[in-house]
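**Q** Sequence and predicted model, in that order:
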Amino acid sequence: MKELLNKRRAGILLHITSLPTGDFGKDAYYFVDFLHDCGITVWQTLPLGMTHSDGSPYQSLSAHAGNTALINIEKLVEKNWLLVSEQCEQCQGTPSFNKCCLLTKAYQGFLERAETEDKKAFKQFCKDKAFWLDDFALFMALRNEFNQQSWNNWSEPLKERESKAIKAAAKRLKETIDRYKFEQFVFFTQWMAIKDYANQRGVFVFGDIPIFVSYDSADVWANRKVFKLDNSGQMSVVAGVPPDYFSETGQRWGNPHYNWQYLQETGFAWWLDRMRTQIEQFDILRIDHFRGLEAAWEIPADQETAQIGQWAKAPGWQLLEAFKKELGSIALVAEDLGIITPEVEALRDDFDLPGMKILQFAFGGGPDNPYLPDNYDRNCVVYTGTHDNDTTLGWSQKIPDYEKHYIHDYLSNPSISLHCALIQAALSSVANLAVIPMQDILELGSEHRMNTPGTTVGNWSWCFHWEQLTPERAGRLSYLVGLFNRK
């Protein structure tokens, strides 16, 4: 699949939650049709994992499980697993991210009315995914029993996964456990149907894999040896990045660091399992915070910011070699933003991975700025901005006039607005893949940005409306994609 990244392509960055209905319903298929009609062959999303209450797709409850808030309820009604009469007034008014009641009813309907073929498919799914699904479903059932507390606050026998306590919990909570498994079955069934439809329309799905996992997750609870934890399961150091373009105090993510010695001793089995789940769901994968595979920023757990810490080495070369040996040719992209050293560049280049170029970063510094289009080679992915940036319109309204004049001079395109000029610069560049956030296609301002790094409120909730995608905007996009030979 690596050859997918060797051809000139255009893509759009849009998370599932940013669709008008925010789920796997008809809008997802309409969006694929829009991409196909414009000649765009890549749809990039953010991670699809089950989020915590803050909604961040980069802090999920499992490295494998999907976010059940993305499940489309109408499709459950079509399957006759959920009856229209069962959708009480309260459920009908519930936001798309809170579907627990309806999914519970759908599970009962599945048990009572599902076709034999569907029940066989569910049974096979549970068998195929047992290597992560069993732990995840039990974890979620216990988390529910403990009022959503993190696993390190559970009773000692369950926190420590004592065999007798685990067996008793599995028996006591069997019905709830089976329901969580059913929800994952529905998630994967609906998402894979969208992926298949996209592939049939010539559109490839581009996913994102966070390098770290959340401390409060099934993975850490069930695989403590994989992570740097003390004997009581606590973290002495947490992950993040030092001060950079995005934040003056850095970003304290709070994720546990990996016990790379244990991972190497076990042949990176945990990572390989994680990647198998991802390459099933996506055609292309971005490794978020790629530099962490060479060295990651360790912050003392008692520090409130990321300003104090140290770089801890990681065996990234050996891990990527294991991917290559065990998983074959994967279309991987390295998110190589931030503090990038020659060692990180060498790791990326040794495995011929395309890195990322952000046009909003291109016009500071001198002519050797690596984000300037003149300095690209073909093996890269260019963006106007990412989910962590301001929208390009919002960004352009905040930069000083002298910088605007410099950008217009550089791009030799003073007759159009700055944000439109950056879209054209991305599409016209030599980069094999050019990806434009949907907000930039729709010419939206700062109030529509997806995420502001270093903040915990007001993020991840943006969605677009079809009326914003006027025929003129779609037509112009299609024209540019063809003009710059990206169809």
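**A** That came through fine.
**Q** alpha carbons only for contacts and neighbour counts from here, please
**A** Noted.
**Q** residue boundaries of the strands in the stretch 201-350 of the chain?
**A** 204-209, 237-241, 251-256, 284-287, 295-300, 310-313, 331-334 (DSSP state E, counting those that start in this stretch).
**Q** what helices or strands is the fourth one leaning on?
**A** When you say that, I think you mean strand 284-287. strand 204-209, strand 331-334 (3 or more C-alpha pairs under 8 Å, 6 or more residues apart in numbering; DSSP states H and E).
**Q** And the shortest one, what's buried?
**A** Just to be clear, that refers to strand 331-334. 331-334 (16 or more other C-alpha atoms under 10 Å).
**Q** For those, give me a markdown table that also has distance to Ile308.
**A** Listed next are the buried residues of strand 331-334 as a markdown table, based on distance: C-alpha to C-alpha, whole Å:
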| residue | distance to Ile308 |
| --- | --- |
| Ala331 | 35 |
| Leu332 | 31 |
| Val333 | 29 |
| Ala334 | 26 |
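**Q** With distance to Asp219 as extra columns, can I get the strands of the stretch 201-350 of the chain in CSV?
**A** Below are the strands of the stretch 201-350 of the chain laid out as CSV (distance: least, C-alpha to C-alpha, whole Å):
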stretch, distance to Asp219
strand 204-209, 15
strand 237-241, 16
strand 251-256, 11
strand 284-287, 18
strand 295-300, 20
strand 310-313, 22
strand 331-334, 23
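**Q** out of these, which comes closest to Leu411?
**A** strand 331-334 (26.5 Å; C-alpha to C-alpha).
**Q** I'd like to know which elements that closest one is packed against.
**A** Packed next to strand 331-334, using 3+ C-alpha pairs under 8 Å, 6+ apart, are strand 284-287, strand 355-358.
**Q** With distance to Met438 as new columns, can those strands be given to me in JSON lines?
**A** Putting the helices and strands packed on strand 331-334 into JSON lines (distance: least, C-alpha to C-alpha, whole Å) gives the following:
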{"stretch": "strand 284-287", "distance to Met438": "18"}
{"stretch": "strand 355-358", "distance to Met438": "15"}
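**Q** picking up where we left off before, reformat the helices and strands packed on strand 284-287 as CSV; add distance to Arg348.
**A** Converted to CSV, the helices and strands packed on strand 284-287 look like this (distance: least, C-alpha to C-alpha, whole Å):
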stretch, distance to Arg348
strand 204-209, 16
strand 331-334, 7
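**Q** So for Lys174, which of those strands sits nearest?
**A** strand 204-209 (30.6 Å).
**Q** The structure to be compared is supplied as follows:
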Amino acid sequence: MKQAHIFDNRRTGVLLHITSLPNRNLGADAYRFVDFLHQSGVTVWQMLPLGPTHDDGSPYQCLSAHAGNNKLLCEAYIKAQPWVHTEELAGKKIYTIVANAYKQFYENANEADWAAFDSFCQRQAFWLEDYVLYREIRNLNHALPWFDWPVEFRDRDPAALKDLAEQRAESLNIRRFEQFLFFQQWNNLKTYANQNHVKLFGDMPIFVAHDSADVWAAPELFTLDETGHATKVTGVPPDYFSTTGQRWGNPLYEWQAHIDENFDWWVKRLSTQLELFDLIRIDHFRGFESCWEIPASCETAMEGEWGKAPGEALFNRLVAKFGELPLVAEDLGIITEEVTALREKFAMPGMKILQFAFGGDADNPYLPHQHCRESITYTGTHDNNTSLGWYHELDDAARQHLHQYIGTSDEAMPWLLIRVALKSVSQLAVIPMQDLLELESEHRMNIPGTTEGNWKWQFDWNMLPEYCSDKLRQLNQLYGRIIHE
């Protein structure tokens, strides 16, 4: 199978989530960031999942695999719409702003506006209707997870849902309108980025949150009991980093049920992501070959066992539906030959992290001489330290190995590592924004295994060195990563 066309050219990407922009939304700073990328010869903008998050803010545990996070909406964009006739959009919470906007839309929108809204609701009904019901019931139950709701709502009693839909009709329509605004704002940004030769690179977690509209709407597709509680959950086995492994807690997939429905749930899930993005990373790709299945009653991952997953059949179905699959496999950690064979069969590039490369021997797969064209080289990811922070924490042996490997150079970190990434044979090289800003450890996005203080980092434009764009463009030119489209 041939790789997706996006990999026909050597490209550079920058990793920055929307919430790390100065204004944290889809407004002016997002467009300014596209301009910065374009000026720098960068043609890929990578970000984290866009879904509405739980209270911990993790974009990898979302309330929906389809919906957009309403906190990313730009209030200024809403106020600029022709159907807004007054300034009555004030509100501290985005839901209040959207609710006020919907009232003005209801009163002032023209026929074309209503046609656009109705068309969106019809096209997205396959997930939107379950999502707005889920969010409304969850709100009425003080944010309790769906499996702790009153039984008639937990079990989706048709009469109870019908009554609620009638009683809460306006509120449900506001929630539909919120998603209409999100997709409208997102599509405008994507159009602008693509016009400036910037591709948008998204992230799709393999598993979905237990407390999510997706699991509530189709519990038969997950490892749940009759009360909606998980019987088996996800994680990884004990290893060098943890003697008890990691217990993530997401329900696993009932793969036979997915096979029986011809993977339609996955087709729908990917269709939304392909609407939002030009390229998609699949987090924890190895789970499509086999998953670490932990009994839900166990507090650690130690009692788990490997369970096979029908990855080949799934991707055959996706190829049959979509043709070319612009997917990237997150294949970090201990990867078996079977996982590699699955990735290669469907022509998905894997990931090479330079921060994992040094301090060992020449067989380390993350060293640049081990890279291949069909891969993506990163200095680090959202789960890593910044490259400058990483460098300062290296022991003497690893630091000596790094400088011996790279050779004589008086270039300072992190640009030294950025240069190594850009001259890699990998068709795509991705640099976290923190590295371009030359930032230390306190600016990292996430520390795996911790629950406090993550996902909050954002930059300010005055952090950007004046020479950054020109220097990055020169390196992209030098290493053949300027695309003339």
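**A** Yep, it's here. Bear in mind the structure is a predicted one, so any value in this text is a computation, not a measurement.
**Q** Looking at the buried residues of strand 331-334 of the first structure, which is nearest Gln468 of the first structure?
**A** Proximity of these to Gln468 of the first structure (C-alpha to C-alpha) peaks at Val333, which lies at 30.3 Å.
**Q** For the closest one, which non-adjacent residue is spatially closest?
**A** In this structure, Val333 of the first structure finds its nearest non-sequential neighbour in Arg286, 4.5 Å apart by C-alpha to C-alpha, 6 or more residues apart in numbering.
**Q** Just give me the match in the second structure for that neighbour.
**A** Arg286 of the first structure maps onto Arg281 in the second structure, with residues paired by TM-score structural alignment.
**Q** my guess is the residue nearest to Val333 of the first structure meets Ile211, correct?
**A** No: counting by C-alpha atoms under 8 Å, Arg286 of the first structure stays clear of Ile211, with 9.8 Å between them.
**Q** quick one on the thing from earlier: determine which of the strands of the stretch 201-350 of the first structure approaches Glu467 of the first structure most closely.
**A** Across these, Glu467 of the first structure has its closest neighbour in strand 204-209 (24.3 Å, C-alpha to C-alpha).
**Q** Quick one: average offset of that closest one versus the second structure, please.
**A** Taken over the aligned residues, the distance from strand 204-209 of the first structure to the second structure averages 0.5 Å (mean C-alpha distance after the TM-score superposition for the first structure).
**Q** What residues in the second structure pair up with that strand?
**A** Strand 204-209 of the first structure maps onto residues 199-204 of the second structure, going by TM-score structural alignment.
**Q** Same check on stretch 38-51 of the first structure?
**A** Counting by TM-score structural alignment, stretch 38-51 of the first structure corresponds to 40-53 in the second structure.
**Q** show me the contacts for Phe120 of the second structure.
**A** Phe180 (C-alpha atoms under 8 Å, 6 or more residues apart in numbering).
**Q** how about it, what's its match in the first structure?
**A** Under TM-score structural alignment, Phe120 of the second structure pairs with Phe125 in the first structure.
**Q** do the same with His403 of the second structure
**A** Per TM-score structural alignment, His403 of the second structure is aligned with His408.
**Q** For the closest residue in space to that match that isn't next to it in sequence, the count of nearby residues, please.
**A** Once flanking residues are discounted, His408 of the first structure sits nearest to Pro414: 5.2 Å by C-alpha to C-alpha, 6+ apart. Burial of Pro414 of the first structure is recorded as 14 neighbouring residues (other C-alpha atoms under 10 Å).
**Q** Can you classify Pro414 of the first structure by secondary structure?
**A** coil (DSSP: H, G, I helix; E, B strand; the rest coil).
**Q** what's around Lys225 of the first structure, how many residues?
**A** 17.
**Q** Can you tell me how far it is from Gln261 of the first structure?
**A** 10 Å (C-alpha to C-alpha, to the nearest Å).
**Q** What of Ala137 of the first structure?
**A** Distance from Ala137 of the first structure to Gln261 of the first structure, by C-alpha to C-alpha: 28 Å.
**Q** Those two: which is more packed in?
**A** Of the pair Ala137 of the first structure and Gln261, Ala137 is the one with more neighbours under other C-alpha under 10 Å, namely 26 against 14.
**Q** pretty sure that one is touching Tyr180, no?
**A** Yes: with contact defined as C-alpha under 8 Å, Ala137 of the first structure and Tyr180 form a contacting pair (5.4 Å).
**Q** what is the orientation angle of the lengthiest helix in the second structure with strand 199-205?
**A** Counting residues, the longest helix in the second structure under DSSP state H turns out to be helix 169-195. For helix 169-195 of the second structure against strand 199-205, the angle by axes from the mean of the first three to the mean of the last three C-alpha atoms, to 10 degrees is 130 degrees.
**Q** Superpose on the first structure and give me the mean offset of helix 169-195 of the second structure.
**A** Here the mean offset of helix 169-195 of the second structure against the first structure after fitting is 0.6 Å, by mean C-alpha distance after the TM-score superposition for the first structure.
**Q** one step back: would you confirm that the residue nearest to His408 of the first structure contacts Lys404?
**A** No: with contact defined as C-alpha under 8 Å, Pro414 of the first structure and Lys404 do not form a contacting pair (9.7 Å).
**Q** about what we covered before: the longest helix of the second structure: which residues count as buried?
**A** With burial defined by 16+ other C-alpha under 10 Å, the residues of helix 169-195 of the second structure counted as buried are 171-186, 189-190, 193.
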